[in-house]
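Asks: Give me coordinates for this.
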Amino acid sequence: MVVAVSSNSFLNLSQLPKSKLFGTDGIRGKAGNLLTAPLALAVGYWAGQVYQEKYGKGAIAIGQDSRNSSDMLAMSLTAGLTASGLEVWNLGLCPTPCVAYLTANTDAIGGIMISASHNPPEDNGIKFFSANGTKLSKTEASAIEAGVRGEKPTITHDVNWGQHYPRQGLVQKYTTALQQSLPHERPLDGLKIVLDLAWGACVEIAPSLFQEMGAEVIPLHDSPDGDRINVDCGSTHLNVLQQAVCETQADMGFAFDGDADRVLAVDNQGRVVDGDYILYFWGNLLKNQAQLPDNLLVATVMANLGFEHAWSKQGGQLIRTPVGDQHVQAQMWETGAMLGGEQSGHVICHHYNCSGDGVQTALHLACLTQELGMSLSQMRDESFETYPQLLTNVRVEDAQRRCAWEDCDALQSAIAQAEQAMGDQGRVLIRASGTEPLIRVMVEAYEWEIANHWSHQLVQTVHQNLVNSVSHYS
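Replies: You can find the predicted model right below:
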């Protein structure tokens, strides 16, 4: 059959936002506002064209979290992909790293995850993976967007309509891989572990996995609930997990975000064990096993100075990247690093997967306590002291001022003064948010009073020069 597809066959182009559809992690926004069925249909079709240009015919694996809008987006994307001639495998509810793993370890030519990660229930997102399980490149994302925006000519070609297949059974291939990455059959025997599943993507796999590995599991927020995903729970709201760990006298607890690509831990005293600690613990294990090339870890600019200094004393190297797992991933591929991640709990270990994986990270951290014969609390106490780190978000509605903060003379002078005063015992990080109208001001120092002093000075400077008055630019 010969079909002519024009660039505006699927949606009203005038309704598209002027800003770019693709952000730092695919397309993300309010469901029913930015993310509509017509948009997802168009995105699916043009993604199908881009995948075929690179890989030819094949299948796309689609997974989703528990949001109420995820079914709508999955069906619309499927319609677009099959209209382009591709096969679609519907994985159903599963974590983002499951999609990445299956894309890399099956005949699929690409993967799509429908999730807005740690965002609230009303948001959703579309993340794309290439055939090797990594995020789709900026060039390929731009090609999809160009098609959606009508910047590509009408396509006239023979189409063999693609087919859609339910393939939920493939998720078992992913969970089997998680089990096989652990040291033996029941490495968690004797441990009591609380899991906060955030009403999200890993509710159907994480509790059973931990139980099969020998742990006594106390689950929280453990059913798929699109109305409550991430609401006052999960990796962005740890208070419920901390309370549960202490009340049940558990050995540790883990909190996942909505799509389970990140995790934060809590020790038996209710103290947070963030991504910096996890990288330090796991990095030391791999270093001692000669499985960490050049003793190198990759972290972001948010990584704590206490962690960096402690890792250096262990003979390790640390490379910092901008915030975002895609930057960590790119640096790992470039340098050959096998372990990297973010303070927020997005940890990537290339020994086992090519994306951040919260469930896998939690399993390995729990196993590590058993291997060392130490509680997570003891491991934390014997590692490093974090420097006080104060992060303040200043709302700057004027996009021009927000993006030009580096040209503000008063702010640059204040930054230089703070950095000179703190020397190598503190640091300043200021950046404009890529997703919200905010300037983020982070100050870190070896003493809380010093961090608080310079944080106040810098936040006040941002208010005076970028919020309340006309800025003076160089």
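
Asks: CA atoms for contacts and neighbours, from now on please.
Replies: Will do.

Asks: what's the spacing between L363 and D196?
Replies: 14 Å (CA to CA, to the nearest Å).

Asks: T321 too?
Replies: 29 Å.

Asks: The closest residue to F22 other than its chain neighbours sits in which helix or strand?
Replies: Take F22 and drop its neighbours on the chain: the residue closest to it by CA to CA, 6 or more residues apart in numbering is A141, 6.9 Å away. Assigned by DSSP states H and E, A141 belongs to helix 138-148.

Asks: Could you pull out the buried residues of that helix?
Replies: 140-141, 143-145, 147-148 (16 or more other CA atoms under 10 Å).

Asks: Please identify the buried residues of stretch 320-331?
Replies: Neighbour counts over stretch 320-331 (16+ other CA under 10 Å) mark 320-321, 323-329, 331 as buried.

Asks: Repeat that for stretch 208-220.
Replies: Here stretch 208-220 shows 209-220 as buried, counting by 16+ other CA under 10 Å.

Asks: could the residues you listed be laid out in TSV, adding distance to T106 and secondary structure?
Replies: Output for the buried residues of stretch 208-220, formatted as TSV (distance: CA to CA, whole Å; DSSP: H, G, I helix; E, B strand; the rest coil):
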residue	distance to T106	secondary structure
L209	22	helix
F210	25	helix
Q211	27	helix
E212	25	helix
M213	26	coil
G214	29	coil
A215	30	coil
E216	33	strand
V217	31	strand
I218	33	strand
P219	31	strand
L220	33	strand
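
Asks: Another for comparison:
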Amino acid sequence: MKYFGTDGFRGEANKGLNVYHAFKIGRFLGDYFKTDNGYNGKIVIGKDTRRSSYMFEDALSAGITSSGSNAHLLHVTTTPSVSYIVRSENFDCGVMITASHNPFYDNGIKLINSKGEKMKDDFLEELEKYIDSDIKDIDLAVGEKIGRTVDFIGGRNRYIGYLIQTVNKSFEGIKVGLDCANGASFTIAKPVYDALGADTYVINDKPNGFNINVDSGSTHINALQKYVVENGLDIGFAFDGDADRCIAVDSKGNVVDGDGIIYVCAKYMKNEGKLPSNTVATTIMSNIGLYKALDQIGISYVKTKVGDKYVHQAMEENDYEIGGEQSGHIIFRKYANTGDGILTSLRVMEAMIDQKTDLKSLTRDLKIYPQVLENVKVKDKEETLSNEKVCQMIDQVNKELADSGRVLVRASGTEPLIRVMVEAESDNKAKECCQKIIDTIKSENLTI
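Replies: The predicted model follows:
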């Protein structure tokens, strides 16, 4: 698709994604849901803490209401809260304004269907056609048909209540660190943990419109590692800008990424009889160490393309209970249809408390292999992947690593890049093998 990738319509604010795009998206949504259902459409909007999110919220609201539907504003909130509100409050559609873990000058628009899932491709294709067409294609609503904007901050509070009620035990006496990335979770995470009785310590919870994800959150985990160790905390959780990701830190400052969280939670669920499929959904980027650890405890797994929407699709089609990505997008189908960072952290807490141990102990049998990922700019992605010598080198490296590592070479979906990923028992070995493949690509004159 031209605009909507796996994570919505994203670009630098007022450059790649501008206010006119947002207005036209609003116009299309307002008209589509008004027409389809024979009444004023009901659309809910959330946003993260970027300066431009307020501008896009206004443009979307104007577009929706001028087409004859109603825009309900959750204000600053998380992506998973929009997903929850859409499906629990019978909205036609949800919109989240966020660029997730990207810098403040980027922004994005994610669309969520009435089931709380990412919008289907055929809908997005129709929307993209409209974005590139004449705005006069849709009539402006007049008189009593003009939609209205509704302050819906109460929906965010209902989501907080929902998160709390998914937990049936107290967190009393546990020191928990939360890194809110100066993003959307700053309004939600602490109230949840306070209500559950934790001793809650929070960092990066003072957004100013420009500091979202800056040296903080799940993509800059060193800030939380240091904070947990210096303050003697039992555990820490870092979220990204829109809080659909979660990365954990144990009491010693060791990082437990999405693969580690999947391992801890899937093993716990199996032991509790809550994993009837005995299978987890991962992406092709999950670490070989996760698969070896799952093999040891007799849990099966499937591998999807990169992107949490593909993980969710596999879970829906096969009735899997848990799935996710190394980056911290974890889906628990019993509770949500999308990755939810705060919900994920609660499930880790549950596993830890029920088993009367700490996170470090829960991950002791999981060995994450060092991973090297390099991007190579190429003239032609297909030609590179089918090149005889490149394929031979990939085979050679795979044989060299045997069962002590793996190679994954794939094309970027949006850029002229080949991504070369190697996992091995040591950093040096991974770098060495990765470089062999890159050197072969270069020697074949395939690079730009």
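
Asks: Quick TM-score on the pair, please.
Replies: The TM-score (TM-score structural alignment, normalised by the length of the second structure) is 0.94; 445 aligned residues with a CA RMSD of 2.0 Å.

Asks: thinking again about what came up before, how far apart are the helix holding A141 of the first structure and its match in the second structure?
Replies: Helix 138-148 of the first structure differs from its equivalent in the second structure by a mean of 0.6 Å after superposition (mean CA distance after the TM-score superposition for the first structure).

Asks: residue range for that helix in the second structure?
Replies: The aligned range for helix 138-148 of the first structure in the second structure is 121-131, by TM-score structural alignment.

Asks: Just the residues contacting that stretch, thanks.
Replies: 1-4, 21, 24-25, 28 (CA atoms under 8 Å, 6 or more residues apart in numbering).

Asks: quick check, nearest of the residues you listed to G260 of the second structure?
Replies: F4 (29.9 Å; CA to CA).

Asks: Provide a list of residues in contact with the equivalent of the closest one over in the first structure.
Replies: The pairwise alignment with the first structure assigns F4 of the second structure to F22, based on TM-score structural alignment. Contacts for F22 of the first structure were tallied using CA under 8 Å, 6+ apart; they are 28, 141-142, 145.

Asks: returning to what we had before: look up how far L81 of the first structure lies from the residue nearest to F22 of the first structure.
Replies: 15 Å.

Asks: same check, this time on S455 of the first structure
Replies: Distance from S455 of the first structure to L81 of the first structure, by CA to CA: 49 Å.

Asks: ok, those two, which is more surrounded?
Replies: For S455 of the first structure versus L81, neighbours defined as other CA atoms under 10 Å are more numerous around L81 (30 against 22).

Asks: Just say helix, strand or coil for the more buried one.
Replies: What DSSP: H, G, I helix; E, B strand; the rest coil gives for L81 of the first structure is helix.

Asks: against the first structure, where does stretch 210-217 of the second structure fall?
Replies: Alignment of stretch 210-217 of the second structure against the first structure: residues 227-234, by TM-score structural alignment.

Asks: What segments of the stretch 251-400 of the second structure are strands?
Replies: All strands of the stretch 251-400 of the second structure, identified by DSSP state E, counting those that start in this stretch, fall at 255-256, 279-283, 300-304, 322-324, 330-332, 371-377.

Asks: Now check Q370 of the first structure against the second structure: what is it aligned to?
Replies: Checking TM-score structural alignment: Q370 of the first structure goes with I353.

Asks: And for T386 of the first structure, nearest residue in space, chain neighbours not counted?
Replies: Closest to T386 of the first structure by CA to CA, 6+ apart is G306, at 4.7 Å.

Asks: Tell me which residues touch that neighbour, please.
Replies: Taking CA under 8 Å, 6+ apart as the test, what G306 of the first structure contacts is 384-387.

Asks: Need these in CSV (columns: neighbour count and distance to A260 of the first structure).
Replies: Putting these into CSV (neighbours: other CA atoms under 10 Å; distance: CA to CA, whole Å) gives the following:
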residue, neighbour count, distance to A260 of the first structure
F384, 17, 27
E385, 16, 27
T386, 19, 25
Y387, 19, 28
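
Asks: Which single one of those is nearest to K127 of the first structure?
Replies: Nearest to K127 of the first structure among the contacts of G306 of the first structure, counting by CA to CA, is T386 at 33.2 Å.

Asks: you'd agree the closest one is up against E308?
Replies: No: counting by CA atoms under 8 Å, T386 of the first structure sits too far from E308 to count as a contact (9.6 Å).

Asks: How about the contacts made by the aligned residue in the first structure for Y369 of the second structure?
Replies: Using TM-score structural alignment as the criterion, Y369 of the second structure maps onto Y387 of the first structure. Y387 of the first structure makes contact with 304-306, 444-448, according to CA under 8 Å, 6+ apart.

Asks: among those residues, who's most crowded?
Replies: E444 (27 neighbours).

Asks: Could you find the closest non-adjacent residue to that one?
Replies: Of all residues not flanking E444 of the first structure in the chain, Q389 sits nearest, at 4.4 Å (CA to CA, 6+ apart).

Asks: how far away is that neighbour from P120 of the first structure?
Replies: Taken as CA to CA, the span from Q389 of the first structure to P120 of the first structure is 25 Å.

Asks: Those two: which is more packed in?
Replies: Taking neighbours as other CA under 10 Å, Q389 of the first structure and P120 compare with Q389 leading, 22 against 18.

Asks: Counterpart of L458 of the first structure over in the second structure?
Replies: That one, L458 of the first structure, aligns with I437 by TM-score structural alignment.
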